[in-house]
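Chemist: Could you look at this predicted model? Sequence included:
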Amino acid sequence: MLEPAVVSPGVVDAHCHAASRRFIPRSFVEGAIRNITVMHEALGVPVQPGRLVDRALEALGDHGCDELVRQMDEAGVDWSVLLLPDFTYRLKDCELTIEEMFVEHRRILERHPGRFQVLAGVDPRWGRDGLALFERGLKEYGFRGLKLYPPCGYRADDHLLYPFYELCAAWNVPVLLHMGPTSSNLDFEPARPGCVDEPARLFPKVNFILAHAATAHVDECAMLCAFRPNVYADVSGFQEGARSEGRGLSHLLRSAPAHKLLFGTDWPVFQEDARQAEHLESFLEVAREVLAGPRLRLVLRENASRLFRGR
């Protein structure tokens, strides 16, 4: 059971996605499945990649986030940050345009009042039209920040992004960037934490959040969190380590300052492994050994409340 003194008045999940195939292109899933296929083939296990992709996409039918909200309630999660990456410039098999995805995420906000904050992504190569769409998301849709996906082929320090950062500074909203490896159909090199160093220095009023604590670059991520006042990280993606020996998560929690870390699950990536309540409990089993109560509350709720709700 969760300790009320630790989680009250509720946990914030700072890294979720709508579990909907309407927002995730098939080619993205195909790239993720390819590594599973290679592993099975090496072990001599027969595998049909197309069927694995079909199965993964069939599981992405929670278009309105109803199941996510049910699991949030079960886990004691007060509200979650819903992230919308823009794959549409790089991957051309998306069901919806990025404009249509913005509208759908506004509908999710309306469907579940108070349960989500949306950070919406726009590929900077869409130019002025993309910037106008992002601003419309802030002004008209109630979105609360920018979600960037550098593996689509751009870096965080690309000057095309600077007008977006200026908007974030004007609206006092954060930027969350995917860091580390992803689908094998995308680029890994741009998703390194060092790319955030220059924009974090040039835009001191903008808070930058490194998703997944940069995965394979945890030490560099922890360094930036410690020495750049406006760089943070979320712990999403560390569930598997927490559910086994927990060494990777423990190292992260010991390396990065607690006031710079945010709890997150990366729903729906691990939905077949465990329910959200189990992921939270697994995290707490490791975190309680490293963080005292006040510092744990920072990670579970208070840091996210400051960044996304200004309190």
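Modeler: Received it, and whenever you're ready, just let me know what you need. Residues are numbered from 1 along each chain as shown.

Chemist: switch to C-alpha atoms for all contacts and neighbour counts from now on
Modeler: OK.

Chemist: Go through stretch 122-129 and flag the buried ones.
Modeler: Residues 122-124 are the ones in stretch 122-129 that count as buried (16 or more other C-alpha atoms under 10 Å).

Chemist: Ignore what I typed, I meant stretch 56-75.
Modeler: Buried residues in stretch 56-75, defined by neighbour count with 16+ other C-alpha under 10 Å: 56-57, 60, 62-65, 68-69, 72, 75.

Chemist: After the longest strand along the chain, which helix or strand is next? Please name it.
Modeler: Assignment by DSSP state E gives strand 77-84 as the longest strand of the chain. Sequence order places helix 98-111 as the next helix or strand after strand 77-84, per DSSP states H and E.

Chemist: Please compute how far the next helix or strand after that next one lies from its chain's middle.
Modeler: Heading C-terminal from helix 98-111, the first helix or strand you meet, by DSSP H and E, is strand 116-120. Per C-alpha atoms, centre = their mean, to the nearest Å, the displacement of strand 116-120 from the mean C-alpha position of its chain is 10 Å.

Chemist: how about strand 116-120: buried residues?
Modeler: 116-120.

Chemist: could these go into TSV alongside distance to residue 216?
Modeler: Output for those, formatted as TSV (distance: C-alpha to C-alpha, whole Å):
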residue	distance to residue 216
116	28
117	27
118	26
119	24
120	25
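
Chemist: ok so, going back, what is the nearest of the buried residues of stretch 122-129 to residue 149?
Modeler: residue 123 (7.8 Å; C-alpha to C-alpha).

Chemist: Put this next to the previous one:
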Amino acid sequence: MRQLSTSGAAAGRTARKMIIDAHAHLFDAGYFPPAWHDRTAQRWAKAVYPPRDPADIRPNIERGFVDKDGSILMAELDRAGIDAAVCLTLDWALVVDDLSGVSPAEMMQHYAKIAEMYPGRFYAFAGIDPRRPDGLEVYERSVREWGMRGLKLYPPCGYFPYDDVCLPFYEKSLELGVPVVIHTAMVSWPMNGRFAHPTGVADVQSRYPDLEIIFAHSGYPLWAEEAIHTAAGHPNS
């Protein structure tokens, strides 16, 4: 795995071990497709009693996510005494069949600019649904040209981590020398949790023993034991 370099603003922290938040997110407007906001509004509206009108909730959802220049994230890191964060790109377009939002390539180019703004404090992983026709090409560019440090896969969007469509991404990760983060925890609608069980990673481990695999969320809370044992049985998980 590539080492996270400590330069610029991080120079003063090299005398001690850095504290890194290895699972963060940062969003701008359009990073979630409109259909995702629609469905989330429906779910959140029914999560309270009496139920609310989704139309009243919908306008506020995206507003609460947006952190265009990363300043909110940096303030949170400072408040918690954390040196740096690793942002995991999310590509949720296909699960709601809505490609009208910001593309993964645009997100990752944005993250590359954020990394330049906060040297030594902000890093990012690529995030691409492997079913996208141009996904593998975009992934390689994201690492070679935009500085992404690895790959984040989100199987609850509708595929298993061992599906054939994922295999070229693992092989490319080995070629690039970067790790793969795989979501392994229960999720909410419109995602499908059956694709996220941590034992689904076992086939990937068996096929690619040299691939560095990170179990996002470590199966918590339902599958923590399964995630621990699945990871422990592999030399690079």
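Modeler: In hand now; what should we look at? Predicted model only: the values in this text are computed from it and were never measured.

Chemist: how about the strands in structure 2?
Modeler: For structure 2, the strands defined by DSSP E cover 20-24, 84-88, 122-127, 151-153, 180-183, 213-216.

Chemist: Redo these as TSV? Include distance to residue 106 of structure 2.
Modeler: Shown next, in TSV, are the strands of structure 2 (distance: least, C-alpha to C-alpha, whole Å):
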stretch	distance to residue 106 of structure 2
strand 20-24	18
strand 84-88	14
strand 122-127	11
strand 151-153	16
strand 180-183	20
strand 213-216	23
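
Chemist: quick one: which of those strands is nearest residue 105 of structure 2?
Modeler: So among these, strand 122-127 is nearest, using C-alpha to C-alpha, at 8.8 Å.

Chemist: And the counterpart of residue 146 of structure 2 in structure 1, how far from residue 120 of structure 1?
Modeler: Correspondence of residue 146 of structure 2 to structure 1, assessed by TM-score structural alignment: residue 141. Distance of residue 141 of structure 1 to residue 120 of structure 1, computed by C-alpha to C-alpha, to the nearest Å: 10 Å.

Chemist: what does residue 66 of structure 1 give?
Modeler: Here residue 66 of structure 1 is placed at a distance of 19 Å from residue 120 of structure 1 (C-alpha to C-alpha).

Chemist: Pretty sure residue 95 of structure 1 sits against residue 26.
Modeler: No. Using C-alpha atoms under 8 Å, residue 95 of structure 1 makes no contact with residue 26, being 9.2 Å away.

Chemist: Between those two, tell me which one has more neighbours.
Modeler: For residue 95 of structure 1 versus residue 26, neighbours defined as other C-alpha atoms under 10 Å are more numerous around residue 26 (20 against 15).

Chemist: residues in contact with the counterpart of residue 18 of structure 1 in structure 2?
Modeler: Under the alignment (TM-score structural alignment), residue 18 of structure 1 pairs with residue 26 in structure 2. Residue 26 of structure 2 is in contact with 65-68, 70, 73, 87, counting by C-alpha atoms under 8 Å, 6 or more residues apart in numbering.

Chemist: mind checking what residue 175 of structure 1 lines up with in structure 2?
Modeler: Aligned by TM-score structural alignment, residue 175 of structure 1 pairs with residue 180 of structure 2.

Chemist: So that match is in contact with residue 151, correct?
Modeler: Yes. Residue 180 of structure 2 is within contact range of residue 151, at 4.7 Å (criterion: C-alpha under 8 Å).

Chemist: Aligned to residue 214 of structure 1, what sits in structure 2?
Modeler: In structure 2, the residue paired with residue 214 of structure 1 is residue 219, using TM-score structural alignment.

Chemist: Tally up the residues packed near that match, please.
Modeler: By the criterion of other C-alpha under 10 Å, residue 219 of structure 2 has 21 neighbours.

Chemist: ok, how many other residues are close to the residue lying closest to residue 25 of structure 2 once chain neighbours are set aside?
Modeler: Excluding the flanking residues, the one nearest residue 25 of structure 2 by C-alpha to C-alpha, 6 or more residues apart in numbering is residue 87, at 4.9 Å. Applying other C-alpha under 10 Å, we find 24 residues neighbouring residue 87 of structure 2.

Chemist: for residue 87 of structure 2, what are its contacts?
Modeler: Contacts for residue 87 of structure 2 (C-alpha under 8 Å, 6+ apart) come out as 22-26, 122-125.

Chemist: go again using 10 Å as the cut-off
Modeler: Applying C-alpha atoms under 10 Å, 6 or more residues apart in numbering to residue 87 of structure 2 gives the contacts 21-27, 108, 111, 122-127, 148-149, 152.
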